[in-house]
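In: structure for the following, please:
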Amino acid sequence: MSLKYQVVPVTSFSQNCSIVWCDETMDGIVVDPGGDVEQLSSVIKANGINITQLVLTHGHLDHVGGTQSLSVLLGGVNIIGPHKDDNFWLQGLAEQSQMFGFPPTQAFEPTKWLNDGDTIHFGKECLNVYHTPGHTPGHVVLFSEPAKLAFVGDVLFNGSVGRTDFPKGDFDTLIRSIKTKLWPLGNDVRFVPGHGPESTFGYERASNPFVADEL
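Out: Below you'll find the predicted structure:
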């Protein structure tokens, strides 16, 4: 199995930015570069990874705040995702950064929006894209079938689920996304959430008070 990843917590929100790569070719991606761009750059260099694209799960500032700076630093690599329904979040980044006391962040549009069923390729690896609205309307999740590994942004956490009290968030939609898009991928799937420790879908199905099967 050639998929490798390293989680680097960034910003004052300790957002889990994931550097993901194929260890046969050393081509890779960065998922949710929310900030601390110099730190991310040094991890990328230390591992000898050739980053081919930056991938966003959703449009919240702590997940996208460092995207444009990192793209420039890496020679202008493409920015992919999220789903276009999160465009209003990306267009409101200047206001978000002011509100949360982050460095000023300008609005941008990605090179390409992602849709349900899309795939992201780097080296010999492939991640499948699932549109999982609820936390935000354009949220996506990335899944490696061979590695049984998912990068789920703020949809699901160890012991909790994403907030739905933001504009265009919806609790029922979020729970439906988790149960219809994530659970079918398998109980043995390990996931990297946007914040906090990793877990597995099976563990959350057994114990997470928001989405456990008994409820």
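
In: C-alpha only now, for contacts and for neighbours.
Out: Noted.

In: downstream of the helix ranked longest in the chain, the next helix or strand is which one?
Out: Within the chain, and with DSSP state H defining each element, the longest helix by residue count is helix 37-47. On the C-terminal side of helix 37-47, the closest following helix or strand by DSSP states H and E is strand 50-55.

In: which neighbouring elements make contact with that next one?
Out: In terms of contacts (3 or more CA pairs under 8 Å, 6 or more residues apart in numbering; DSSP states H and E), strand 50-55 is packed against strand 27-31, strand 78-80.

In: give me the buried positions along the next helix or strand along the chain from it.
Out: Remark: after strand 50-55, the chain's next helix or strand is helix 61-64, criterion DSSP H and E. Of the residues in helix 61-64, those buried under the neighbour-count criterion (16 or more other CA atoms under 10 Å) are 61-64.

In: second input sequence below; structure requested for side-by-side comparison:
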Amino acid sequence: MHYTLIPVTPFAQNCTLLTCPVTRETAVVDPGGEVERIVAALEQDGLRPVAILLTHGHLDHVGGAPELAARLGLPIRGPHPDDAFWLQALPQQAQMFGLPQQPGFEPDQWLHQGDALQVGEQRLEVLHCPGHTPGHLVFHHQASRLAQVGDVLFRGGIGRTDFPRGDHAALLASIHDRLLPLGDDVTFIPGHGPAGKLGEERLTNPFLRR
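Out: This next block holds a predicted model:
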């Protein structure tokens, strides 16, 4: 599976295009904003968007999802239903950051641990990885050794847990029990910043030392 990163919003959030190289069908992961840039990238590369996938309910990851879904006729899938309160709190999130009013919404499909999604000929596995938020998801493509991990893990860091219903112990358990077992050679795409390898984080990330 091919991927393209489009950092959007003042938070430089990684909107990720996950593309089947055979069919060019594409999942748009976490379109946090700047919908025009996302649409332009899809059109420039001749991609065929089929769905919007959300890792979690924070504004910088979901802010552009309703507009993009309406514009391109796409279903919104994810996050896990434990993040429903974050999606309903989007007006308060926008107000807190001084951003334009953002109405709450509900996705077309909630996702759960063990679900699978098809993008063209590619299969994405859904992992529920709570901690940063209670309903945070990771999208794993086993064949290409790739995982979109949102704000669970970063190069040299981990996700914040000081937001409502954040849980530091749960976050570490998600990383150790569900992410690291995917394999040291897996490339992870974080919600912000550059991609990395799980094996490198296992050895060097100061938050993961037991």
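
In: closest one to residue 208 of the first structure among the helices and strands packed on strand 50-55 of the first structure?
Out: Closest to residue 208 of the first structure of these is strand 27-31 (CA to CA; 24.7 Å).

In: mean deviation, that closest one versus the second structure?
Out: With mean CA distance after the TM-score superposition for the first structure, strand 27-31 of the first structure departs from the second structure by a mean of 0.6 Å once superposed.

In: what range in the second structure does that strand sit on?
Out: Taking TM-score structural alignment as the measure, the second structure aligns residues 25-29 with strand 27-31 of the first structure.

In: counterpart of residue 40 of the first structure in the second structure?
Out: In the second structure, the residue equivalent to residue 40 of the first structure is residue 38, according to TM-score structural alignment.

In: how about the contacts made by its match?
Out: Each residue near residue 38 of the second structure by CA atoms under 8 Å, 6 or more residues apart in numbering is listed here: 6, 31.

In: please repeat the previous calculation with a cut-off of 10 Å.
Out: Contacts here follow CA atoms under 10 Å, 6 or more residues apart in numbering; on that basis residue 38 of the second structure touches 5-8, 15-17, 28, 31-32, 44, 64, 68.

In: over to residue 85 of the first structure?
Out: With contact taken as CA under 10 Å, 6+ apart, residue 85 of the first structure is in contact with 58-59, 113-114, 133, 136-139, 168.

In: just the buried residues of those.
Out: Neighbour-count burial (16+ other CA under 10 Å) is assigned, among those, to 58-59, 113-114, 133, 136-139.

In: can you add distance to residue 3 of the first structure and secondary structure and give those back as TSV?
Out: Rendered in TSV, the data for those read as follows (distance: CA to CA, whole Å; DSSP: H, G, I helix; E, B strand; the rest coil):
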residue	distance to residue 3 of the first structure	secondary structure
58	23	coil
59	26	coil
113	24	coil
114	21	coil
133	26	coil
136	28	coil
137	29	coil
138	26	coil
139	23	coil
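
In: going by distance to residue 101 of the first structure, which of those residues wins?
Out: Nearest to residue 101 of the first structure, judged by CA to CA, of these is residue 59 at 16.9 Å.

In: so how far is residue 106 of the second structure from the closest residue to residue 161 of the second structure other than its chain neighbours?
Out: Counting by CA to CA, 6 or more residues apart in numbering, the nearest residue to residue 161 of the second structure once its immediate chain neighbours are dropped is residue 132, at 5.0 Å. Computed with CA to CA, to the nearest Å, the distance linking residue 132 of the second structure and residue 106 of the second structure is 20 Å.

In: what of residue 38 of the second structure?
Out: Counting by CA to CA, the gap from residue 38 of the second structure to residue 106 of the second structure is 21 Å.

In: how about residue 71 of the second structure?
Out: Using CA to CA, residue 71 of the second structure is found at 17 Å from residue 106 of the second structure.
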